[in-house]
Each structure stands twice: as C-alpha cells, then as structure tokens.
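S.K.: sequence first, predicted model second:
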Amino acid sequence: MLQKGLFPETLPPCFSTVDLKRALRGIVPEVRAKELHKRPTDYVRYNGTKHDGSRRFFGSPNPISYFYVADFVSKNWRTFDERFTASPFSVSRPREGQDTDDRPVIIPSLSELTTEASKKIGYSPFILKTDIAQFFPSIYTHSISWSAHGIERAKKDTEVSSKDLPFNRLDFLVRNCQLAETRGVLVGPDAFRLVSEFIAAGIDGELFDAVGAEIVGAARHVDDYYLGLQSETAAIVVLSKLRELLQRYNLNINDSKTKILSGLEPLNDLWAQELRQESRNLNGYNVYVTDTVDDIVLFINKALDLSATFKTDSPVKIALRTLDQIRLYRKDEWSVVEPYLQRIIFHHPHCIDYAALLVVKRVALNKKIDSEGWTAAVHHLVLRHLAFNHHHEVVWLLWLLLCCRLDIPDELVTALIASPNAHIRSLVVAGFADGRIARKPKLSLGGKLPSTDQNWLLNLQARSVGFSKASFGGSMSAEFEHLANRNVVLIDIQDHLDKVQKGSVHAISRTRYGYDRQDDDYYDFGDDDGIAF
C-alpha cells in the first residue's frame, strides 16, 4: 500500500512510491520502534478538479507517517476484510490489486453501482437515493475506534496503546498524517479509502439491524446509497434512522441529493447510457458502424454537446476514453482529432489528464504530434491556472511538456517555482534532473530541509537527485537522510513512457484516473524485510 497507494490517483503517473520499499530497507525496525511517538506531519495539498466545475482537495502524506497507517492496515487486514464482507449493502468492497494494476487496492467504479443496485433492490416499488455530505472531510478520526469497538467502549478507553482497543492506535496514526487534526481524513491515499469504507460498512450493519425489515434491498457505493423500500413511508423511516446513525459519527446526510424515487426511474442518466452505447459501437462491437473519421468527429461533437447541456465534463471524459479504446493515437485520423483535444483542454479542465495521456501515448509510439500547437496552448494554460492555484491543471500540463520534450522557457520555469505547491516544484526539479529543463531553476531551499512540513516531497526529491546538498531537520530527519542517501525515486518521468511504448498498453489506466466512472464521488500486501505494503 505504501508502494502504489500513497499518492492520489489523480496525479500524473510519474509520481510513484514503488521505490520506497527498497529505500527503506535497513531501517524498518527503527521506524517501527517510533510508531507511537508524537511526530505529526503535514501533507502536500492538491487542488483537483471535479466533473461539475467545482474543486476537491487531495493530499499526499509524509511517507514515514503513512508507513505506519499502511503497516497497521496490513497487520489487521483480516479485521478490515471481515467488516467489508459483512456489509449487507456495500458494492464498493475493496479487493487486492494485481501486480499489473496501478493501485494496490481496487474499489469497483461508480458506474458499476447502478447495475448492482438494480439487482439488489429487486422488486422495490420505491427507492431512497441519498449520500453522505462531504464524507472524507467530515470523518472524525476518533470515530475509527468508535466504529471498531463501539462508541461507549472507545470513549471510556482512549489510550493510544490500549491492548483492548487496537484501533485507538489507527486513530493516532491517521492524525499524525495530517498535523494531528481530528476532523477529516485525506482524500487520495488508498489506506484512507479503506478507513472510510470500514466506517461506512459498520454503519451499514447498524442500519440493517435497526430497520432491515423495512428494506427490500440496498446498495451503497462509498458514500452513495440506493435503498429499495415498500413504500414512501418506509423510505422516510429509513432515512430518519440513517440520519441518526450518521450523526452519531459526526456525519450528515446530503439533503440536496436526497430523493425518494419510483422504482421505475432509471438509476443511471439516460445520456450516459446512450453515450456509452455509441462508444461501444465506435469500438466495433456493433457491425453496422465503423470507426471512420466522420464517426469519430460526430461522437466527439455529441459528447461536447451533452457536456454543455448537462453542465458536466463526464461526457467528454467518456469520449476521450473511447479514443483510447479505438487506439486513435496509432492512426492517421489523429491529425483530424488533435485540434479538438487542444480546444478541449481550454474548456474542460477535468479532462486535461485524459488528453495529456493520449498525447503522451502517441509520443511514446514515436508518432508525430502538433508540437507547436501544444506548446502554445500549454504555455497559455499553465500561466492561467497558476494564477488560480489550480494544481491539477498545472501538474498535468507540465507533465505533458516534460514527456513530449516541448520547450519550457526560463520565464515559465520561474513562474512554476514561484508556486508554493510541492507537487509542482518537485516536478520542475525532476524535469531538470532528467535533462528536460535546460537550466537549473533558481529555487532556494535553505540550509536545512524540513522533513515534516508540506514541502517534504520537494525536499526529498531535491536531495535524492542532488539538486540540494542541505541536511534534513525535524523529527523525521533520520529517516529522510536514509531515503535521500539511497537516492529514493519519487518522480520517474521516463518510466511511464517506457510502459506505454508497448502497443498493447492503453494510454489511460483502467485502475486509476477515475476510469469508467460517471463522475468522481467516491485502493500487495507483502512482508519482504518485514515491510507490509
């Protein structure tokens, strides 16, 4: 979980902690000995996009702090798995990823919810549709222990090292990843997805015990509920009980998304069903349709029209995934579609990642792209999004420039390193170290590199590649010195290019970047050298 599950999946694939396992060898016993030391650390914030134009913050936790959380989950995996299996409603049960997957834990996509929900609600004449408001940011870390051991027991025994209440320790370890804050858990790292599912699955059981007789069938995907009921009255009763249970854990119903529906109403938007059908046709699943350039352009234009009509970037993401499925980057028709991609990134920021992945795939295949057009478009957009502090757009666009070896002038580098965000600045450092940025950026890091603040990634990257020779300070300094001295790799630009150079590998991963989800509401356990990741 530490190797593939630390960075949010919404970051470009160059951000990787696979090398941490190697780099930590030799100090794991020392690290574990400090597990209960009060060493709260900050995390790197990541201002991301959502399909509807709103924003969501993700976080990249300090690797040593996160090690403890991942280690706890690994050691207690049976408890987690039993809770997940026991849930009467969950269709988001995590499963272990395969070695070929990009994430260590896989949660079924939201688009699978409607199919599973339809099966589970059965003959229900009425459906209560609701979700938990601001789920991850609202989780009270003490409720981790409440959920595992019961609220009354957990409130009586709050000792971090309690032998009777082992999840008190997890509460403490989670808080250490976020400057000791008790309100909310980070969005992005896989361990925190498991923690949130653990709490939600526990509430499922409590709800079933309380009002299960009223429920015909139900499905929950992370924080989204579809509850099948006999009557509208039963829906109100169940909603009231769910609201009460959530409040006990300091969580709340999202009233703006709560509806009582007829059992005949479609659970999935009709536009999404129709567009996915057309995507399958374009893939050649329907013998009546071939993927001529006119068909492709028509499909893109329909997706753009749907996006404008329903005020969501989701149709455009479906279209870009379809371009990956038909492997447009290998075809001559690319030159016709490429200008659409260049225009899309101006108006659909939530789609910048998919567009970048498609372009980089074509470059990895040694195919021609409109270098001049992409350079001009990306330079303009980087400066625009830097002004708004939009990390997602800036990081992905910078990654595109670096992978394609497009021109990055000094003035653009100066603007990038002026950003306070460590994801952006560390990627600049990696670009220079990799020979993709001509001159060394004028980035002063000081005579002592903090190991526990929000710049941990920048400082560790700078030391590991020789950009800075300063020593580390702070409570994690010993661990960070060890990692830097072993030249830990946290950003590897070339690795993705090497992987997607293979013709059989898709541009867009099937296990990250929100693949095949309607929207974005929502993660190998081994023991080599005693490290469980």
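M.R.: All right, it came through fine. Residues are numbered from 1 along each chain as shown.
S.K.: alpha carbons only for contacts and neighbour counts from here, please
M.R.: Noted.
S.K.: for stretch 94-101, buried residues please.
M.R.: 94, 97 (16 or more other C-alpha atoms under 10 Å).
S.K.: ok, structure two:
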Amino acid sequence: MSTAAIKKRAAEMRLRKLLRRGYLPAELPPPFTSDDFAASAVSFAGKWDAVQIRKYWTAPEAYSIPRYGDARRKLALVNPVNQLYVSHIIAENWRDIRARVARSKTSEFKPEFSTHSGGRAITGVDFDGVARRRARLLSTFGRYVKTDITRFYPSIYTHSIAWAILGKAHVKTNHHSMAFKSHFANHLDKAVGAGQEGQTIGIPIGPDTSRIIAELIAVEVEEIAKLHIPDFENRAVRYVDDMLIGLDEHETSAAVLSGLSLALYEYQLELNADKTGTFGLGCPHTPEWIHFVRTFSLTTRASQQRDDLDSFFEHAIFLADQNKRENALLFAVKRAASFNLQSQNTEHLVRWMLYCARRSATCLSFVAEHLAAVHGSTPLPDAEIHAYILQQIPIKAAAGHTNELAWLLFWAREISLTVPASAMTHVMALRSSVVGMLTLDLWHKSLISGALDFSFWQGFANEAGLKSEMWLIAYEATRKGWWPKSQNTDFITTHQFFADLWNANVEFYDPSKKARKRVTPSVLAASFDQGQSLGSSEYPF
C-alpha cells in the first residue's frame, strides 16, 4: 500500500471516530447514536460540496445540563451536515493540528485519537498528571495561583482558530490572499461558524472537535504568556482552561495574573475572577474531598450497613456543601453504587440516591441510568421511584432543564412506567428534539395515558426545520414514521444533503438501546480502586 493510501485510510478512520464517538454529547441518554452517520461519513465527505456546506448555515440544538448549584451549561447538537465538514477538515489535517498542540509543555490535555472501543473519540485530561505537578509546585514554590478562563468555549472568537494555526500576525497580513482563503485554517473557521448560523463568537460545547479547537487556542495563549511571565513553562500546569502557576517567594499573584491577562487579551479572552485564588503557604489548606469518597469502607455486617450508609452520605453532603463548584455528590453517588450491600439494605441506598438527585441535579442522570440498569434484577422501592419520576417530569419541563427531563423520560421508558398526559403539558412546548424523540418513543410504546398534541414539533418537519435547532426530530421522526399525522417526506428525500442520509438509512435514535451496563457496581468499584476520577467534566466552566 502506498504512503498516500495509508494517509488516506488514516484520515478516514479519524473521520469515522470523530462522528461515531465524538459528535453527539456524551450526556445524552443511550438511544441517541451517530453510528450510522459515522459508517457513511467517508461517502458523504467525498460527495458533498464543501463550498455549499460553508454556505449552509444552520442552528444547533441547545441541550441544557447542570453544573453546580443553579448554574447550567448549554451543550450543542450541531447539524450533521456542518459537523461532518468540521470533522473532515480536522481528520484530513490532523498531523498539522497535532504538531501545533504538541508544543505545549504545560498542558495535561494531550488530544489523541483513542484506541479504546468505548468512551470518546479523543483522549481526555491526565488528572493524575495534574495532581503530581500540583504537588511539585507546592514543593518547589510553596504557593501557586489557580485561575481559569471566563466562559472559555462561548467566548472563543472563531476567526482566532486561524490565528492559532497560522499565527495572528500572519493572518492579519494575508487574510485577503488566495493562499489564506484556501488554507484549512480558514475553512475550519468558516465551517464552525456555519454550524451556528454564522456566529463568530463561541464554539459549540459537546463535539470532540471543539475540544481540539479550544486546545489549539489555549496553546497559543501559552506562547504569548511565556513573553510576559518568566520561566512560565517550568512553573505552570494547564488542563483545558484551568491553570496553576507557581509563585516565587516575593512574587504576587497579581503580577503573574497581569501577564496572563495580557496573553488572553490577544485572543479576546478574559480571566475568571470568581475562580481565581492563591493556595499554599500563608493560605488555609483544606483536604481534598475525593480521598474520603474513594476510600470509604462499608462494613460487611448487614445490621451495620444502614448506619454506614447514613454516615457516608451525611459526610459526602457536607463535603459537597464545602466544595460547591465541584461534583462531589455525584462522585459519592457513583461510589455508593459500588458498595457490596446486603439485599435488605438496597432500598435504603436507593432512598439516599433519590435524595441526592433532588439535592443536586448533576446526580440525576447517573441515578436514572443505574437504577434503570438494575431494574428487574434487584429489589427496589418501585412506588417511591415512580412517584419521584412523575413528580419531577413537570418540574424539570417547566424549568426547561432538558438534560434532567430527558433522563426522566428515558428512565420511565426503561421501567415501563406509564406517564399521564397531564404531566406532559410543559414538555410538549419545549424546543428540544431530544425530549421530543423520547416522548414519541414513550407514546409509541403506549406508556403515555391520554392525548398529546404533537403539532408544535411536527411543525418543524420541513426544509426550514432541517436547518433549525429542531433538525434531529424533523429528520428522525419523519424517517421513522412516528408522527401521529401523515407527513410528506419530500423535504428530506429531495434535500441536497439529507437525502443522502435518508438513502443510506442513517438514524440518530435507536429505540432498542437500553441503560448501559457500564454503571454496574463491579465496574465502578474497579474504577475507583484504580484511582480514576469518575464523572469529572473536561468542559470549561
């Protein structure tokens, strides 16, 4: 096989990975899939006109997930036409991109294409490496300043993508030249913008391609920071947009932060004052909560396990309250799922899990999937679970909390819980394909009692709908024939892009997919024993 053929095959493999395991947000319930799309991606990339895609402006669906307290983050379900083009550019030019990000000596995020069959397409942060380098900063300097970038992904100026690849000065000087206009850096800028209706501020949170783009820009910020902060590479560590910088004995954090601010300013970014602080000598030192959660030992005696569970969760809740910006309670719930409980104590654990899901919305998706996975094989307090789901559906729908609502609907589907139509009033008005597809799935399984009005969602089943944030339900519900009223399919079958998806039998929702086995206690226990930080998010706050 020739060198060119080998490179071509490698690029095709990268494209399929980016679209199979790096496209849709990992936070979606299991039925949402891009496997079919990835399988045909190479064919689509070879057929679709890149110039036409750059002109095909679409809106991504916003998928609201909880962060901490009342704070939330909006993930994006980018239109597949635009996301394929972004992924294709990165896959084709990966060697150049990897060389750019590999220059960083401070980053503990080294984006590479994962060789594992599970998980995301791109490898994640080395949190153990962060911990080691943090200890080194304390031993070498005694103090360090910790900060991050304010709303990193939403603040990125898309034109700065080209700056990060070619250099800001070069782009400013040559942006009218044909060489620049035809360069992949310029095409990547345009491709990202087209997938968000031409917006030049912000990149979508969710796709792995955005993680790569963000790292490109962060590395360039480092290059500028080295000009303003002496010995920067030897005393800094960064993971995504979080940064720790060691402080010399007589150095102030303000002096270091000033240099970092100057570097960020070059890319129209700002430091997050709310998450900036100095740690080490002269500062209060509090223990890490993760150690307690990871090392807690539950007695094997059934009569004492309830007391142990009470103690564990009471301590975990206290630690979560002391660390409000971290998902301590989610870690605790995952750890508890790995406990070797006697069967008579399972209901007690489930009640604590339900309370944690009420107290912290970040816990709900895990609780839903875990309890759905063990349903039927483990004795559970079904009446209490049913009451919780039915109470929370209208509450989350009224608040527009699409992530929690999606998992509640999925949970109801998994345990065959019938949902009254009266609980769905606010659900039916949400601009969310994720919620819409799960609702249609429940309806087709006769798990909704009473009449529902699907006219709002079906109103997007047209050519304009395929460009809107409701593209997924416009395509998917029509393809499946799930609309309660007859629907013409011509708007898809004659479309310049979506017709190819239709003809290739691409589907983005697989109703056969169930709660994943990866949430079983044995898997969780092994992960914690290996020191993995389950549930950590690499998305910048």
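M.R.: Arrived safely, thanks for sending. Note that the structure is a prediction, hence the values are computed from the model and not measured.
S.K.: give me the most central residue, structure 2.
M.R.: Geometric centre of structure 2, nearest residue: residue 206, 4.4 Å, by C-alpha atoms, centre = their mean.
S.K.: please identify the residue in structure 1 that aligns with that residue.
M.R.: Matched to structure 1 by TM-score structural alignment, residue 206 of structure 2 sits across from residue 188.
S.K.: excluding chain neighbours, what is closest to its match?
M.R.: residue 8 (4.0 Å; C-alpha to C-alpha, 6 or more residues apart in numbering).
S.K.: so how far is residue 139 of structure 1 from that neighbour?
M.R.: 18 Å (C-alpha to C-alpha, to the nearest Å).
S.K.: helices of the stretch 301-450 of structure 2, start to end?
M.R.: Applying DSSP state H, counting those that start in this stretch to the stretch 301-450 of structure 2 gives helices spanning 302-322, 328-337, 346-359, 364-374, 382-399, 402-414, 433-444.
S.K.: now mean neighbour count and distance to residue 110 of structure 2 too, for these, in CSV please.
M.R.: Shown next, in CSV, are the helices of the stretch 301-450 of structure 2 (neighbours: other C-alpha atoms under 10 Å; distance: least, C-alpha to C-alpha, whole Å):
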stretch, mean neighbour count, distance to residue 110 of structure 2
helix 302-322, 16, 29
helix 328-337, 25, 24
helix 346-359, 18, 33
helix 364-374, 22, 27
helix 382-399, 16, 37
helix 402-414, 25, 29
helix 433-444, 22, 31
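S.K.: I'd like these as a markdown table, with distance to residue 109 of structure 2 appended.
M.R.: Formatted as a markdown table, the helices of the stretch 301-450 of structure 2 follow (distance: least, C-alpha to C-alpha, whole Å):
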| stretch | distance to residue 109 of structure 2 |
| --- | --- |
| helix 302-322 | 26 |
| helix 328-337 | 22 |
| helix 346-359 | 30 |
| helix 364-374 | 25 |
| helix 382-399 | 34 |
| helix 402-414 | 26 |
| helix 433-444 | 30 |
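S.K.: of those, which approaches residue 42 of structure 2 most closely?
M.R.: Ranking these by proximity to residue 42 of structure 2 (C-alpha to C-alpha) places helix 433-444 first, at 25.9 Å.
S.K.: which helix or strand contains the residue nearest to the centre of structure 2?
M.R.: Per DSSP states H and E: residue 206 of structure 2 is located in neither a helix nor a strand.
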